[in-house]
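**Student:** Okay, sequence plus prediction incoming.
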Amino acid sequence: MTTSTAPSATDLFAQAMRYDHRADPYPYYAQLRREPVVRMDDGSWLVSGHREIRQLLHDPRSSADRLNPQTKVPKAARGLLVQDPPLHDQLRRVVSQEFIPRITGMRDHLGALVSGLLDAQAGDRPGRLDVVADLAYPLPVTVICELLGVPREDEPLFGSIARRLTRGLDPIDTQTEEELRELDQARGELMQYLEGVIARRRTEPGTDLLSGLMFHQDPDDVMGPVQLRVTLGLLLIAGHETTVNLIANGTLALLRNPDALARLREDPDLATPLVEEVLRYDPPVQMSGRSALADIDLAGTTIPKGSRIRLLLAAGNRDATRFDDPDRFVPDRRDNAHLGFGGGIHYCIGATLARAEAQIALTALARRLRSPRLVADPPPYRENAVLRGPEQLLVAFDQLVPDGPQGVS
């Protein structure tokens, strides 16, 4: 007689991180949620319950500064995402003051960009497009380049850097030695590239976001050279990498749920709750990290001071104690308090722009493609586990109809 042993949380997490499970890690997340707070074999803590994740996102004892001390990166040189108050609040205030006014009123421009990208696919019918390469990637890249004042033609350079840097977000034990070497090289290449961009803008200031950050009206809040480079790099990379996945994951959800696609085609206003459901159901950012500044009592256990914490956002988004029928895609779901943009003081600063880009792109796809269908299901996925989304998303269609009035206002 043999006895079976339930897999440990460490084993389940390792299974979820495996590339051959990238298309659907959610069954492993569901098993992990049976213990919403659990200690891993390496001493870190994994938090997968919705309530527990939200508590940590709002708990000042839960620090965003989770960099390995061995990196020896000075606090002033660390990015906004891994800063705590008071420096975090100062940096975020400056970025918000310069960023938010520049994205206000952009919807018409976003609609025109989406139309142009889809028009480029017009030709003899039937047709085929790669939603990632033809729409989901070029749209946010163009927008963030315009906002920052970065030349669009530099995309091959910073795009290559971004792909290597975002791979570095994954658990270190999933990366090869070659990838770790490439990560260090990419950091150096990015700083060198950004120094050149900043130098040009210093002699030729404009109305773009970078100029605003460099010549901020409050001299007490002007960033130092290192902070400026790090912030510019964060905005450039985070400003497009996550939105690519949001649009691609949303397209995938629509094509797998034809009733939702038909409803969006007839009712463009559905785009607003639908994008929120994509952020819950299949979020572009699967997890985040924290460290404990003090002992934290959570779900009947204590996370000791100094512990590293993984917040499994995508698992919390499918927590049945918070959401009804959590594994079903419900485009008009009510009370959708998802974790797709994080929470607390580190809530995604670009959430408004990402929502608008996804709403307009998904509505245009639903309205303009006749009889769209997936060429491969599941599609091939990116290597990244944290920033999870298709590498390629081929869609065949019978006709690309001419554009009309924008469906989302």
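**Tutor:** Perfect, I can see it now. Numbering: from 1, shown residues only.
**Student:** Going by C-alpha atoms from here, please, whenever you check contacts or count neighbours.
**Tutor:** Will do.
**Student:** which ones are touching Asp403?
**Tutor:** Ser115, Arg368 (Cα atoms under 8 Å, 6 or more residues apart in numbering).
**Student:** ok, it to Arg263 distance?
**Tutor:** 18 Å (Cα to Cα, to the nearest Å).
**Student:** what number of residues lie near the residue lying closest to Phe158 once chain neighbours are set aside?
**Tutor:** Spatial nearest neighbour of Phe158, chain neighbours left out: Leu190 (7.2 Å); criterion: Cα to Cα, 6 or more residues apart in numbering. Using other Cα atoms under 10 Å, Leu190 has 19 other residues around it.
**Student:** what does the one 5 residues further on give?
**Tutor:** Look at Glu195: counted by other Cα under 10 Å, it has 16 neighbours.
**Student:** just Val197 next, same as before
**Tutor:** For Val197, using other Cα under 10 Å, the count is 17.
**Student:** List the buried residues of the helix or strand where it lies.
**Tutor:** Element membership for Val197 (DSSP states H and E) is helix 177-203. Neighbour-count burial for helix 177-203 flags 179-180, 182-183, 186-187, 190-191, 193-195, 197-198, 201 (criterion: 16 or more other Cα atoms under 10 Å).
**Student:** Against which helices or strands is that helix packed?
**Tutor:** Helix 177-203 is packed against helix 155-167, helix 209-214, helix 225-256, with contacts defined by 3 or more Cα pairs under 8 Å, 6 or more residues apart in numbering; DSSP states H and E.
**Student:** need these in TSV with mean neighbour count, can you?
**Tutor:** Converted to TSV, those look like this (neighbours: other Cα atoms under 10 Å):
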stretch	mean neighbour count
helix 155-167	18
helix 209-214	21
helix 225-256	22
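**Student:** Presented hereafter is structure B, for comparison with structure A:
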Amino acid sequence: MRPFGPPHSPRFLHDLRGELARVVADLFDGLEGKDEEDEQRFHGWADTVASGLDPSGGQRGLEKAQQARRELGAYLAGLIDTKRRRDGSGILGPLARETGPGGSMSTAELVSTAIVLLIAGHETTVNLISNATLTLLRHPEVLERFRKEPELVVPLVEEVLRYEPPVQFIPFTTTLADIDIAGTTIPKGAPVRLMLASANRDPKRFEDPDRFDPDRADNEHLGFYTGIHYCFGAPLARMEAQLALPELFRRIRNPRLLADPPPYRANPVLRGPHHLPVAIDGLTTP
């Protein structure tokens, strides 16, 4: 985490803000792909690796995910070697040169970490932005207010994280001891699935939980999980969504859904549309 933010890299995220804003603007200005020659490859790998979390995919789905992970790992291993030989910036460069109490990470450890960062940072943010877009188009009164009050984006993103979180549940948890919950004992060593989306709509915690309300008070959701496993990429995800959504709805004219519900990704863990067909009447000028 040291290359990512405070206290060791206090300006890392702050200094990304301008670049992220330029990326958003460039996408609308028809410059998609410039200096991003590997983006489509990453998207394909990320989508296939993430699909391996879906148990309904069977052995074939698992094999495809494993193959994509091997291809992605080989690409990242070469990139790590380049970053080590050159003074690479960003996240991967400092990680490749990092020396902690246990020494430096091996290439295999760096590749594994980089894959986690890519999947967790790519798939989840894609779903956060698409889920927010879909939710706003389903709530035209909120969208109209958002157009007039772009500063609403901060509580709006938090409510999307509660109402339609990109990560629906945590599938890989095991009890370290017997746990008694509501009269039921979960034995030590049992696999547990933590249903974050269900907790985010718990009527004992949130009033009228099935209502989308960006003015919701005390909105301590589990969109980024909790405790020692709280997503350390949460500040970056928030910033990406807070930059993308106001620009999106400032630039597109008269957006309307062409399919509701849209086709969803075949993945019960990472929830979001596979495609979000939207008709518009054109773009406004920057």
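**Tutor:** Thanks, I have it. This structure is a prediction, so every number in the text was calculated from the model and none was measured.
**Student:** TM value for the aligned chains?
**Tutor:** Overall, the chain-to-chain superposition scores 0.91 on the TM-score scale (TM-score structural alignment, normalised by the length of the second structure); 284 aligned residues with a Cα RMSD of 2.2 Å.
**Student:** re the thing from before, could you identify the residue of the second structure that aligns with the residue nearest to Phe158 of the first structure?
**Tutor:** Mapped onto the second structure by TM-score structural alignment, Leu190 of the first structure lines up with Leu72.
**Student:** ok, now which ones touch its match?
**Tutor:** Counting by Cα under 8 Å, 6+ apart, Leu72 of the second structure has contacts Phe42, Trp45, Ile115.
**Student:** Of those, which are still contacts in the first structure?
**Tutor:** Mapped onto the first structure and checked by both residues aligned by TM-score structural alignment, their matches' Cα atoms under 8 Å, the contacts of Leu72 of the second structure keep the contacts Phe42, Trp45, Ile115.
**Student:** So the corresponding residue of the first structure for Arg271 of the second structure versus Glu155 of the first structure, what's the distance?
**Tutor:** Matched across to the first structure, Arg271 of the second structure falls on Arg388, judged by TM-score structural alignment. When distance is defined by Cα to Cα, Arg388 of the first structure is 21 Å away from Glu155 of the first structure.
**Student:** now do Glu182 of the first structure
**Tutor:** In terms of Cα to Cα, Glu182 of the first structure sits 18 Å off from Glu155 of the first structure.
**Student:** what does Leu365 of the first structure give?
**Tutor:** For Leu365 of the first structure relative to Glu155 of the first structure (Cα to Cα), the value is 24 Å.
**Student:** Burial check on Glu240 of the second structure, number of neighbours?
**Tutor:** By other Cα under 10 Å, neighbour count at Glu240 of the second structure equals 20.
**Student:** With Gln90 of the first structure instead?
**Tutor:** Neighbours of Gln90 of the first structure using other Cα under 10 Å come to 15.
**Student:** tell me which element it falls in.
**Tutor:** Judged by DSSP H and E, Gln90 of the first structure forms part of helix 87-103.
**Student:** following that helix, which helix or strand comes up?
**Tutor:** Toward the C-terminus from helix 87-103 of the first structure - assigned by DSSP H and E - lies helix 107-119.
**Student:** From the chain's centroid, how far away is stretch 141-159 of the first structure?
**Tutor:** With Cα atoms, centre = their mean, to the nearest Å as the basis, stretch 141-159 of the first structure stands 18 Å off its chain's centre.
**Student:** Buried ones in that stretch, by neighbour count?
**Tutor:** Quick answer for stretch 141-159 of the first structure (16+ other Cα under 10 Å): Val141, Thr142, Val143, Ile144, Cys145, Leu147, Leu148, Gly149, Val150, Glu155, Phe158, Gly159.
**Student:** Just confirm the fifth one contacts Pro151, I think it does.
**Tutor:** In this case it means Cys145 of the first structure. Yes. With contact defined as Cα atoms under 8 Å, Cys145 of the first structure counts as touching Pro151 (6.3 Å).
**Student:** Asp87 of the second structure: what's it in contact with?
**Tutor:** Gly93.
**Student:** if we can go back for a sec, what's the distance between the match of Arg271 of the second structure and Glu177 of the first structure?
**Tutor:** For Arg388 of the first structure relative to Glu177 of the first structure (Cα to Cα), the value is 21 Å.
**Student:** try Leu279 of the first structure
**Tutor:** 32 Å.
**Student:** just Leu369 of the first structure next, same as before
**Tutor:** 43 Å.
**Student:** Please say which position in the second structure Asn249 of the first structure maps to.
**Tutor:** Asn249 of the first structure maps onto Asn131 in the second structure, by TM-score structural alignment.
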